[in-house]
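A.B. asks: what follows is a predicted structure for the sequence shown.
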Amino acid sequence: MIKYFKKYSCLAIAFTILSSIVSATIFVRADEQIVDFSGTGRPNEQTDGGSRGNCGGAIASNDQLTALVPQTMSLTVSEAPTFWVYIPDDPKNLEYSELILQDEIAERPIYRIRYQLENTPGVVRVNAPSDREYQLEPQKLYRWYFKVKCTGGNQVAVGGLIERVTLPPSAQNNRGYLDNKIWHEILTEVGNRLRLSPDNSVIREEWKLLLNAPGVNLNHLGDRPLVACCEMEEE
């Protein structure tokens, strides 16, 4: 299954996330102990393991295609989680990108989503499809990949393992997500607020704290811009 994308309009983004962002409170503070996201599971692929790091020629060690996830398996409470990826390349060097999810045990693809990128370089938000047949099941392991096909022909890929977990109603809030190391909801909460208010120094600091948390160690991406990506469009 392949789907194609078109850009979000700024108005659509603002309309869909404004209410939650305005009412949200800062829940990661510089004066409190940040959660340690280190784990004992198999490692994620934050960057491409080979010599390829981007599609634009010379490769800088801190300027590669990067999945914004902990160094080991990440957790979500959503049946359709949001992924965040840093893309260092100019659109002219990108042919297309794909988001791929597969069942970790069966090793079979559940979906493949292809789309074009127009606003890079920057950090993009990639939403998984919410169709019922593609939803993550609780307490089950999945592997996801974000692949970039370069105009020069080579491919770069990042990704990792993700598990959907369940929490009691009392923990289904920002503080509960943080206490239970629910990475995808924490990062998406802060990332959505930062996209709406990119000049807000308090939110930017919170974003940096998450990326620099133990077990994540992506502090070099804290100042990278968050750019509009795309919405799913049927082929």
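C.D. replies: Structure received. Computed from a predicted structure; not experimentally measured.
A.B. asks: C-alpha from now on. contacts and neighbour counts both.
C.D. replies: Will do.
A.B. asks: can you show me the strands along this protein?
C.D. replies: With DSSP state E as the criterion, the chain has strands at 4-6, 66-67, 74-76, 82-87, 94-103, 108-115, 122-127, 141-150, 155-164, 231-233.
A.B. asks: what's near enough to touch the spatially closest residue to Ile203 that is not a sequence neighbour?
C.D. replies: For Ile203, ignoring the flanking residues on the chain, the nearest one in space by Cα to Cα, 6 or more residues apart in numbering is Leu194 at 6.0 Å. By Cα atoms under 8 Å, 6 or more residues apart in numbering, Leu194 lies in contact with Asn200, Ile203, Arg204, Trp207, Leu226.
A.B. asks: try it against this one:
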Amino acid sequence: MISIPISSQASPSKNLPTPPRTGTPTGNPTPNGGSRPEASGGCRQMKHPVTALVKTGQDFTLSEKPTLWFYIPYTTAEVHAIEFSLHNAQQTKTLYRTTIQAPATPGIIAVPTQPNTSLKIGEKYYWKLILDCQAKKEADIPDLSLDGWVQRLEMPANFAKQLQFTPAKARTQQYLDAGGWYDALTHLAKLRSQNSQDANLQQQWSQLLKSAGWDNLTDQPLIEP
């Protein structure tokens, strides 16, 4: 089979809106209370921390119901609760909130948005992922939290039609070229799950993660939902 590489240089940024700059969402895990997780009795530090698979400056999707992806280094024995929530940009309204089952082994998990929650074109949405490793706590403060943004872009003209005539392995780059980072990641992850022994897809996956700076996660397994 011919491997179709993911270009780390391909960037639709000149046609993308400027990501929101509030100074709040980071996409990186932070222990609350200003202390190290293990010092506060929370989640223990791991070699590879909890990670949101979002490329800096490309928090965009073409889908009204995107799927977000996270690397979880903990197992069901180490995490008491994981919660994901989606809010409007002003964080005045919660659109979706759900609990997530920790994986049996560390790996990359998918978090779909709720079927009756549809993102509107051009609007920004704030998401948050919190982890509690302790069953009992004195204060209602999560042990670890991540947050970030997602914005739905308008699909380019004839994009859906062009996609139909594009080989499955080439669609990842097509999504990237249109600005749909979340869609590219989801499409490639689904292909990998369906063809786990395909070395070319593994290479594409590694290239995609490396393009976002996650060289350390390329060998982490995809956990089936």
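C.D. replies: Received the coordinates, thanks. The model shown is predicted, which means the values in this text are computed figures rather than measured ones.
A.B. asks: need the TM-score from the superposition.
C.D. replies: Laid over one another, the chains give 0.76 as their TM-score (TM-score structural alignment, normalised by the length of structure 2), with 197 aligned residues with a Cα RMSD of 2.7 Å.
A.B. asks: would you mind measuring from the residue nearest to Ile203 of structure 1 to Val156 of structure 1?
C.D. replies: Taking Cα to Cα, to the nearest Å as the measure, Leu194 of structure 1 and Val156 of structure 1 are separated by 27 Å.
A.B. asks: who's in contact with the nearest residue to Ser13 of structure 2 once chain neighbours are set aside?
C.D. replies: Beyond its immediate neighbours in the sequence, the residue positioned closest to Ser13 of structure 2 (Cα to Cα, 6+ apart) is Gly179, lying 7.5 Å away. With contacts taken as Cα under 8 Å, 6+ apart, Gly179 of structure 2 has the following neighbours: Ser11, Pro12, Ser13, Leu16, Gln58, Phe60, Thr61, Leu62, Leu153.
A.B. asks: thought Gly56 was touching Gln64 of structure 1, still the case?
C.D. replies: No - taking Cα atoms under 8 Å as the contact criterion, Gln64 of structure 1 and Gly56 are not neighbours in contact, 9.9 Å apart.
A.B. asks: now Gln207 of structure 2: how far from Ser193 of structure 2?
C.D. replies: Computed with Cα to Cα, the distance linking Gln207 of structure 2 and Ser193 of structure 2 is 17 Å.
A.B. asks: same question but for Thr18 of structure 2, I mixed them up
C.D. replies: Note on Thr18 of structure 2: its distance to Ser193 of structure 2, by Cα to Cα, is 33 Å.
A.B. asks: how about Pro49 of structure 2?
C.D. replies: Counting by Cα to Cα, the gap between Pro49 of structure 2 and Ser193 of structure 2 amounts to 23 Å.
A.B. asks: do the same with Arg21 of structure 2
C.D. replies: Using Cα to Cα, one gets 35 Å for the distance from Arg21 of structure 2 to Ser193 of structure 2.
A.B. asks: so these two - more neighbours on which side?
C.D. replies: Set side by side, Arg21 of structure 2 and Ser193 give different neighbour counts by other Cα atoms under 10 Å, the larger being at Ser193 (15 against 8).
A.B. asks: which residue in structure 1 aligns with the more buried one?
C.D. replies: Taking TM-score structural alignment as the criterion, the aligned counterpart of Ser193 of structure 2 in structure 1 is Arg195.
A.B. asks: burial measure for the closest residue to His48 of structure 2 other than its chain neighbours, as a count.
C.D. replies: Once flanking residues are discounted, His48 of structure 2 sits nearest to Pro73: 6.8 Å by Cα to Cα, 6+ apart. A count of neighbours around Pro73 of structure 2, defined by other Cα under 10 Å, yields 21.
A.B. asks: for the residue nearest the centre of structure 1, give me its contacts.
C.D. replies: With the centre of structure 1 defined as its mean C-alpha position, the nearest residue by Cα atoms, centre = their mean is Trp84, 1.8 Å away. For Trp84 of structure 1, the residues meeting the contact criterion (Cα under 8 Å, 6+ apart) are Ala67, Leu68, Val69, Val123, Val124, Arg125, Val126.
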